[in-house]
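Q: Sequence and computational prediction follow.
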Amino acid sequence: MTADRYLATGPRVGIRHFTPDDCAEFTARARESAALHHPWLQPPADDDTYAGYTAKLREPLREGFLFCERDGGGIAGYLTINNIVHGAFRCGAIGYGGFAHTAGRGLMGEGLRLVLRYAFDVLGLHRLEANIQPGNERSLALVSRAGFRLEGFSPDFLFIDGAWRDHERWAITSEMLPEDETP
């Protein structure tokens, strides 16, 4: 992956949009990471599901980003911004996942900070929300380290893994991200 294809870079991570060419690597990483993701999320693990997922990311009120290791360009994780509202609200809801082969190396945190800066500076958003199941300790730690604040609790919020799941609502605004924030 050449650096010019990245939307933003940090010391170890570059962020870029999904492409059709990423299907084989992304779905293989999703299958390898199934135990890490269960029961929190189910990223696309086959060609058809990936095609449908990336088609949705081309809708006007969504953005999708891959977190790629700058050393080799392999996909370390991903983040989507959904339900983007412009105008006075300028908000979106994020969903994300890391892959098992890079777990525990801080690449998700670096990628998240790059996307936050991109969302606030380039996309013109003011606020991003993350809804996280209370038992998902790794995800809660990720947003907490990135500067999100806990704003509330939503019972029976999303239907995941066969049941309605409670979620904590975390958010960050552009003012909460330091100007000199670097990944």
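A: Everything's here; your move. Numbering: from 1, shown residues only.
Q: From here on, just use CA atoms for contacts and neighbour counts.
A: OK.
Q: quick one: which helix or strand includes the residue nearest in space to the middle of the chain?
A: The chain has L79 as the residue nearest its centroid, 2.0 Å off, counting by C-alpha atoms, centre = their mean. Per DSSP states H and E: L79 is located in strand 75-85.
Q: which secondary structure elements does that strand contact?
A: For strand 75-85, the packing partners by 3 or more C-alpha pairs under 8 Å, 6 or more residues apart in numbering; DSSP states H and E come out as strand 63-69, strand 91-98, helix 107-121.
Q: angle of the first one against helix 107-121?
A: Spelled out, that is strand 63-69. On the basis of axes from the mean of the first three to the mean of the last three C-alpha atoms, to 10 degrees, strand 63-69 is oriented at 140 degrees to helix 107-121.
Q: got it, and the second one?
A: Orientation of strand 91-98 against helix 107-121 (the same axes, to 10 degrees) gives an angle of 160 degrees.
Q: hmm, back to that, I'd like the distance between the residue nearest to the centre of the chain and D161.
A: 20 Å (C-alpha to C-alpha, to the nearest Å).
Q: picking up where we left off before, so how far is A88 from the residue nearest to the centre of the chain?
A: Applying C-alpha to C-alpha to L79 and A88 gives a distance of 24 Å.
Q: Count the neighbours of H167 for me.
A: When neighbours are counted by other C-alpha atoms under 10 Å, H167 registers 20.
Q: for comparison:
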Amino acid sequence: MSRFWPVELRSGRVGLRPLSLRDARAWKEVRARNAAWLAPWEATVPPGDTTAPRTFRGLVRDLRRQAREGRALPFAVTVDDTFAGQLTVTNIVGGSARFAQLGYWVDQRYAGRGVMPTAVAMATDYCLFEMGLHRMEVAIRPENRASLRVVEKLGFTEIGYAPRYLHIDGEWRDHRLFAITVEECPGGLLRRWRTDGDHGRQ
């Protein structure tokens, strides 16, 4: 899988490119400005865990290592080439499973403007049609209406409910689970979103 990274993707004003150490200033500024908005949905480190990166530099290095091993695709989300958020494909599995999980966050100033659905559609298409994966999964807190709207707009199917699934905002939180397979988006998810969605509000 490592041969599929690095890669850059673009649709209109929205771009995906490898997250870089050069993004440090923009990443920190966006997250500081959006701290209250992101906090309820932010992954946190469980008590006693010493393995998770504690700095942006450590995060990028860890994600780069996973990308080299073919286990992750760490993207910066851009709008008009300006840093706007992060989208990371993780837990990439080959063999008879051929699936991956996808997580994302975006600067609040771009929320509701079609940026994240476009980014998720691009990443999903790349994983399904270029990397040859079969299934993409997304886990979302039931209270996270903005994130739920992304998967609803793109036609992901709800497949289950996972109690205490991820450590978020200091506690183990329940999540709704969504997925889409290559058979469910013939011709590509981005093309369907561009045709049927409110993609114009990017």
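A: Perfect, I can see it now. Just so it is clear, the model here is predicted, and its values are computed rather than measured.
Q: quick one: TM-score?
A: Scored against TM-score structural alignment, normalised by the length of the first structure, the superposed chains reach a TM-score of 0.87; 174 aligned residues with a C-alpha RMSD of 2.0 Å.
Q: quick revisit: give me the stretch of the second structure that the strand holding L79 of the first structure matches.
A: Counting by TM-score structural alignment, strand 75-85 of the first structure falls onto residues 83-93 of the second structure.
Q: List the buried residues in that stretch.
A: 83-90, 92-93 (16 or more other C-alpha atoms under 10 Å).
Q: Out of the residues you listed, flag the one nearest to L9 of the second structure.
A: Lowest distance from L9 of the second structure to those (C-alpha to C-alpha) belongs to L87, with 12.2 Å.
Q: my read: that closest one touches V77, true?
A: Yes. Assessed by C-alpha atoms under 8 Å, L87 of the second structure is found in contact with V77 at 6.5 Å.
Q: Which neighbours do the two have in common?
A: A119 (C-alpha atoms under 8 Å, 6 or more residues apart in numbering).
Q: The residue located most distally from the centre of the first structure in helix, strand or coil?
A: Using C-alpha atoms, centre = their mean, the residue of the first structure lying farthest from its centre is A88. It sits 23.6 Å away. Put simply, A88 of the first structure is coil when judged by DSSP: H, G, I helix; E, B strand; the rest coil.
Q: Tell me which residue of the first structure matches up with D107 of the second structure.
A: In the first structure, D107 of the second structure lands on F99 (TM-score structural alignment).
Q: I should have written D169 of the second structure there, sorry.
A: Counting by TM-score structural alignment, the partner of D169 of the second structure is D161.
Q: Run a quick neighbour tally on its match.
A: Residues near D161 of the first structure, counting by other C-alpha under 10 Å: 12.
Q: Please tell me how far the closest residue to it other than its chain neighbours sits from A163 of the first structure.
A: Using C-alpha to C-alpha, 6 or more residues apart in numbering and skipping residues adjacent in sequence, the residue nearest D161 of the first structure is P39, 6.1 Å away. Counting by C-alpha to C-alpha, the separation of P39 of the first structure from A163 of the first structure is 10 Å.
Q: Which of the two has more residues huddled nearby?
A: Per other C-alpha under 10 Å, whichever of P39 of the first structure and A163 has more neighbours is P39, with 13 against 10.
Q: looking at this, that one is in a helix?
A: No. Counting by three-state DSSP, P39 of the first structure is located in no helix; its state is coil.
Q: That one reaches G162, doesn't it?
A: No. In this structure P39 of the first structure lies outside contact range of G162 using C-alpha under 8 Å: 9.6 Å.
Q: Quick check: the aligned residue for I140 of the second structure in the first structure?
A: Checking TM-score structural alignment: I140 of the second structure goes with I132.
Q: which residues sit in contact with A76 of the second structure?
A: 16-20, 83-87.
Q: Shared with the first structure, which of those?
A: Contacts conserved in the first structure for the contacts of A76 of the second structure, using both residues aligned by TM-score structural alignment, their matches' C-alpha atoms under 8 Å: 16-19, 83-87.
Q: Identify the farthest-apart pair in these.
A: P18 and A84 (13.1 Å).
Q: Name the residues of stretch 9-18 of the first structure that are buried.
A: 9-10, 12-18.
Q: er, stretch 160-180 of the first structure actually
A: 160, 165-174, 177.
Q: What's A76 of the second structure aligned with over in the first structure?
A: In the first structure, A76 of the second structure lands on L66 (TM-score structural alignment).
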